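[1] Quick one: sequence and predicted model below, then my questions.
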Amino acid sequence: MQYQTGFLNHFATQAVDGALPEGRNSPQRPAFGLYAEQFSTSAFTAPRSENRRSWLYRMRPTTEHGAFKPYSGAANFAAADGSHTTPNRLRWDPLPLSTSAVDFVDGLVTYGGNGGPSEGGIGIHLYAATASMTGRAFQNSDGEMLIVPQHGALLITTELGRMDVAPGHIGVVPKGMRFRVELTDDTARGYVCENFGAPFRLPDLGPIGANGLANPRDFETPVAWFEDRDEPFEVVQKFNGSLWATTIDHSPFDVVAWHGNSVPYRYDLARFNTIGTVSFDHPDPSIFTVLTSPSDTPGTANCDFVIFPPRWMVGEDTFRPPWFHRNVMSEFMGLVHGEYDAKEGGGFAPGGASLHNQFNGHGPDVESTAKAMQADLKPTKIDNTLAFMFESRAIIQTTQFAMTGGLLQSDYDACWTGFPKARLP
């Protein structure tokens, strides 16, 4: 597959020579009888630095469809209403894989979230799929979707082209863009952050300077690709928290050329340049931020996407795992592979998840704490691991499935039981 590189540059690409017009975005007669359509994910009058839009030149306009009707699939893909939310620290076993054919859309399960499409916030979902999406597409009109595969690679076909997204990578699909997910392995499982707020962007680097964290050049967006298929396609749309469906008589992936900066993209998390101390103290998780969705409060995110990749630990006279803390941010954590250094020895498994809502104390378990306090502090490589967090400034409300679906671990609090009492002189 071919890609263009750079984070939200203005790209121009065509699958057929001559399909991309020159000089005018919406010419009277586009080449080959194509239709010009603008795809906007920001207000028309947003500042230039914030404005996101792309011009699509397609075989048919997206206006050609019948009425949407309620969709009855994906029964556990739903908003959290807050009635099942507690202050307790929570941890879940991985989602099981179905023995029947379940695609990405029907395999989505909501664990929690906050806000909504009108006020910002996030939705947090896991997926477990055993079949590719065939003859159908999905459009999320409520939020941008950040997809984190944990098991099984995905082929994500969007209106602007195709992306292969394997575990260790992320894929991001803009709000309102149609896409389908095919499996390149027999099964697939992973995590999704549905972002209702400001689109994800790179965090400012501040005193870090010009280099570090995620580099713009390492983000990849697909080149134009289309399919000319005249056959029924189901389009499932998430709108205002509910799912709807309609059928069209052709493939929705018929964009022959496009240019702009409202685009899908992927990123290889192994390219993240981790920053850490070379003297003492454990830096806070902000230094692991890959992408951020800012809020109206400077420095307080609607959502941060944070990773904990392989890295060296070298601080002197320093407790090296994450310290015990209570935080204004709510933290939903997942594990792609390996062990997380603050929860060693089982319990937090790849494909599983945990939630520490704001101001509820958490940190390393008893065993990890004792090991870290007694360790010989020579340079140590944390390797063969990849964990991440979706962090939000608001309480993450949990769903009924998250609390009663049979995957919640009832003994999670026990990992913090048995800390020896400090002995004072």
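    Nice, thanks for sending it over.
[2] rest of the way, CA atoms for contacts and neighbours
    Noted.
[3] so the one residue sitting closest to the centre of the chain, which of the three states?
    Residue closest to the average C-alpha location in the chain (Cα atoms, centre = their mean): Leu146, at 2.4 Å. Following DSSP: H, G, I helix; E, B strand; the rest coil, the label given to Leu146 is strand.
[4] now it, nearest residue through space, not along the chain?
    The spatially closest residue to Leu146, leaving aside those adjacent along the chain, is Val172, at 4.5 Å (Cα to Cα, 6 or more residues apart in numbering).
[5] do Gly112 as well
    Spatially, and ignoring its direct neighbours in sequence, Gly112 is nearest to Thr398 (4.1 Å; Cα to Cα, 6+ apart).
[6] Kindly report the same for Thr417.
    That would be Val366: by Cα to Cα, 6+ apart, it lies 7.0 Å from Thr417.
[7] Does the one you found touch Asp413 like I think?
    No: using Cα atoms under 8 Å, Val366 is not in contact with Asp413, being 11.0 Å away.
[8] Who has more neighbours out of those two?
    Comparing Val366 with Asp413 by neighbour count (other Cα atoms under 10 Å), the higher total belongs to Val366, at 17 against 14.
[9] Presented hereafter is structure B, for comparison with structure A:
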Amino acid sequence: MTLRYMSGFGNEFASEALPGALPIGQNSPQHCPYKLYAEQLSGSPFTAPRGVNTRSWLYRIRPSVQHFGRFERLELPFWTSAPSREEHDLPLGRYRWGPPPMPDGAVTFLAGVRMMTTAGDVDAQSGMAAGLYFATRSMIDDYFYDADGELLLLPQEGALRLVTEFGVMEIAPGEIGVVPRGVKLKAEPIAGPARGYLCENYGAPFTLPNRGPIGANCLANARDFETPVAAFEDVERPCRLTVKWGGKFFICGLDHSPLDVVAWHGDYAPYKYDLRRFAPVGALLFDHPDPSIFCVLTAPSEREGTANIDFLIFPERWLVAEHTFRPPWFHMNVMSEFMGLIYGRYDAKAEGFAPGGVSLHNSMLPHGPDAQSFAQASAEALAPQKLEGTLAFMLETRLPQHVTRYAARLETYQNDYADCWAGLARRFDGTP
């Protein structure tokens, strides 16, 4: 299948799967083309300021009010929401996990979510949950939407097709997909099992960060974000819709597909982005700036400059700084950091942090390069060096991240992680 996209972040888009399906000059005419129903999906309060006021108009075969039958509770115990203080035996510390194994048997994306940390409060629309997803079979006649938060997906192994109300997106390792709160979808692994990382954002939607002194260019450029072109399912057969609401899951039966949007326009829609288009900036002489220069997207909070979530990547790049310890330095941070590795090797860790793995460094807990990486970086000649074949990411939040029971009991938990700093011997000798 050939997919088409419209480029640009945060712009007003218009797309139709049938010619003339979009009304001209009016959002909700008395009679829509093709006898469609007009429906608005709002991503913000009606009176939000223009810069953060988001909505899209959908022209669909049946209105969403018909998507709601008699709901029953559905248990998805591994998709944990905040606030969560699940009991487990892990003490306070820095945590790391190796790549978890693929679940046994056939599992859909919806059943394959495994949250590892939670922060904040889903009802207060503050904070996030972070973890992994696994998918070994498609969601056939099964649909889902998340009323609690926006979904950020980062494939790590295998590609995933997201069939949404707005059209179809395919994402593979090295790309991300974002599905706004309330958008219906089904997920299909492409050519084999798929696994990746998942962030559920309870707060304000992700947007591009302010570049400040960097100016108008570099980092993630708006033109490189892609939104799907309209496509619809005109399917009349029994199917199921699952809704996540208030940290719980509810399922009902339908007699038709809810992905029946024939045309749409607006600025509230799913999008994808190729992380290899990120244009990093860095130090050209000595030292290196804070990791905020690697921010791709941010979900702002009510406190200026303190994000609900920052999404950062550490991609291929040149290191050229002189007289400088080049890996990330030792530090303590008010933000808490959930980190994953898509592929390659992370330059601040020699062993133990593998693609598909996770580390968690919570607020005001010290961390930094392990002993082996420190020794190597301190002794190497500082010629220009290119980091190649690597892609790591970090989800930072102002809130503490609490480890879920699933993560605490995961067989790949590395209870000896702190030993990676044990070799940092005393070097002080009293001389300059």
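    Nice, thanks for sending it over. From a predicted model like this one, the values you see are computed outputs, not experimental measurements.
[10] Can you pull the TM-score for these?
    The TM-score (TM-score structural alignment, normalised by the length of structure 1) is 0.98; 423 aligned residues with a Cα RMSD of 1.0 Å.
[11] picking that back up, which residue lines up with the residue nearest to Leu146 of structure 1 in structure 2?
    In structure 2, the residue equivalent to Val172 of structure 1 is Val178, according to TM-score structural alignment.
[12] For that match, list the residues it contacts.
    Contacts here follow Cα atoms under 8 Å, 6 or more residues apart in numbering; on that basis Val178 of structure 2 touches Glu150, Leu151, Leu152, Leu153, Pro270, Tyr271, Lys272.
[13] Give me the buried subset of those residues.
    Neighbour-count burial (16 or more other Cα atoms under 10 Å) is assigned, among the contacts of Val178 of structure 2, to Glu150, Leu151, Leu152, Leu153, Pro270, Tyr271, Lys272.
[14] what two of these have the greatest distance between them?
    Spatial extent of those (Cα to Cα) is set by the pair Glu150 and Lys272 at 13.4 Å.
[15] distance of Leu185 of structure 2 from His256 of structure 2?
    14 Å (Cα to Cα, to the nearest Å).
[16] Among these two, which residue is more densely surrounded?
    Leu185 (23 against 19).
[17] What is the burial count for the residue opposite Asp224 of structure 2 in structure 1 once aligned?
    Counting by TM-score structural alignment, Asp224 of structure 2 lines up with Asp218 in structure 1. Using other Cα under 10 Å, Asp218 of structure 1 has 17 neighbouring residues.
[18] And Leu386 of structure 1, by the same measure?
    So Leu386 of structure 1, with other Cα under 10 Å, has 23 neighbours.
[19] same deal with Arg427 of structure 2?
    6.
[20] mind listing what the aligned residue in structure 1 for it touches?
    When structure 1 is aligned by TM-score structural alignment, Arg427 of structure 2 is paired with Ala422. Counting by Cα under 8 Å, 6+ apart, Ala422 of structure 1 touches no other residue.
[21] tell me the SS of Ala422 of structure 1?
    With three-state DSSP as the criterion, Ala422 of structure 1 reads coil.
[22] residues contacting the residue nearest to Pro264 of structure 1 when sequence neighbours are not counted?
    Distance criterion Cα to Cα, 6+ apart; nearest residue to Pro264 of structure 1, sequence neighbours excluded, is Val173 at 4.6 Å. Neighbouring residues of Val173 of structure 1 by Cα under 8 Å, 6+ apart: Glu144, Met145, Leu146, Thr158, Phe179, Val263, Pro264, Tyr265.
[23] Sounds good, over and out.
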